[in-house]
Every structure is written in structure tokens, then in C-alpha cells.
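S.K.: fold the following.
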Amino acid sequence: MSTEDDVRRLCLALPGVTERLSWQRPAWFAKTLLARIWEDGVLTVKTTEREALAAMEPEIYFWTPHHERSPLLVLLRLERVDPVELAELLAESHRLAGGARR
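M.R.: Okay, the predicted model is just below:
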């Protein structure tokens, strides 16, 4: 189980990441959006594996019609994601958002 506090801690540990509101929700940015709280307990991240993740674990990974035109964005239910997996997803999202390497 992961929480918004886990997301905040993991994102801010990545180089060059800042936090600010996006659509009145907490969001983290590298050069572009890295992650955003979509609604209570749902997080938006970038991944190249959206289709595979949603096919393998649809109870965790999904997207809405709003996200159809952004093939790198996936929504995930935080309460169902292991913190280690969350860290890996955020690291990939950081890379895709143009984040600086250490």
C-alpha cells in the first residue's frame, strides 16, 4: 500500500523535482509533469508500459477518456501499489518528464 506522502517523498528525492498545484491537486514536475494526484488515492504518472500494466493489473492501472490522447499517462490506485513498484514507476516517469540524471 502506498500513500500520497510516499509519492511526495519519492518524487522530491529525485533530482530537479519541484512540487506545485496542477488543477488544484498536488503535482510534481521535472521539465514537465512527472506525477499528479488525480483524485483521492489515484495518481497520474508517465510510463511507456500503460497498455501492458492495465492489461495485467486492471484493478490498479487504468485511464479515462480524458487521458486517451496522452499515451504515456496512466492512472493508478495508490492503495494497491507496493512502495517498491511505486518508486520504480516514479523513476521512469521522472526520466520521461525530462528529469536530470544523478
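S.K.: switch to C-alpha atoms for all contacts and neighbour counts from now on
M.R.: OK.
S.K.: does the residue most central in space within the chain sit in a helix, a strand or a coil?
M.R.: The centre of the chain sits closest to residue 45, judged by CA atoms, centre = their mean, with a distance of 2.4 Å. Put simply, residue 45 is strand when judged by DSSP: H, G, I helix; E, B strand; the rest coil.
S.K.: how about this one, so we can line them up?
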Amino acid sequence: MATWADVDLMCGRLPGAEQGQAHEGSPAWFAGRHPFARLRWDDAGRELVQVWTDEMDTGPALAERRDTFVRIDTFRYRVTMWARLDRLDARELAELLLDSYDVRGGPRRRGDTGLADLLR
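M.R.: Okay, the predicted model is just below:
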């Protein structure tokens, strides 16, 4: 079970990632000028993380996991997902954050973060 504190710890290890606020004031992490992780809440007050991917078939691929991925919006070149943090483990959260960081800030930015160790 992950929390926003886990997001902070992981994102803090990414080169050039900066903690800030989204346009309405919620906590967010930025890769350059683009947010790649953003805190949201559901109607019950549970923490959600918003992330991005370039995997355009994400909606159908996660159709069976709507209890975790409560919102998936597909745009022309990107997909954004809102996931319940309390339903993600550290490995899946790291995968989502790394993908989002690469998509929003460019993979050349990353280098060796140590987060890949969680993916093994």
C-alpha cells in the first residue's frame, strides 16, 4: 500500500524532478515544466496519483482494474491515469512514476536513479 509520502520519496530521486503545485494548488512533481505525478483525491478522500503514459492502449489493458485505476483519459499522444495509491505496491508505483517521468520530461533526463531496482 503506497501513500503520497512514497511518491515524494521516489520522485525525489529523479534527476531534475522538482516538487511544486499544480495549477489549483495540489502537490505535484515536475520534469521541466510538465507535471508527471500529481496528488488527487476521490470522493471518499482517498489519495490518488495522476500519472501519464504514451501507451495508447492503456484503457483497454487496465479495464479489469478499474478498482485501482479509477480514471483513464486517452488523448491524441498521451494517456493520463488516476490510480488509488492504497492499491499500489512499491514496484507498480515505481513503474508508473518512471514511465510518467520519461513521457513528460524525456528519458534522457533520467540516468541511473536506483528506482529500477524495484522493478527487478
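S.K.: what's the TM-score here?
M.R.: The TM-score (TM-score structural alignment, normalised by the length of the first structure) is 0.86; 100 aligned residues with a CA RMSD of 1.9 Å.
S.K.: circling back to that earlier point, touching, the residue nearest to the centre of the first structure and residue 91? I think so.
M.R.: No. Counting by CA atoms under 8 Å, residue 45 of the first structure does not reach residue 91; the two are 10.0 Å apart.
S.K.: that older thread, now the equivalent of the residue nearest to the centre of the first structure over in the second structure. Nearest residue, chain neighbours left out?
M.R.: Residue correspondence to the second structure (TM-score structural alignment): residue 45 of the first structure is matched to residue 51. The spatially closest residue to residue 51 of the second structure, leaving aside those adjacent along the chain, is residue 37, at 5.1 Å (CA to CA, 6 or more residues apart in numbering).
S.K.: SS state for the residue mapped onto the one you found from the first structure?
M.R.: By TM-score structural alignment, residue 37 of the second structure lines up with residue 35 in the first structure. Assigned by three-state DSSP, the conformation of residue 35 of the first structure is strand.
S.K.: what about residue 35 of the first structure, how many residues close to it?
M.R.: For residue 35 of the first structure, the count of nearby residues is 28 (other CA atoms under 10 Å).
S.K.: perfect, I'm done here.
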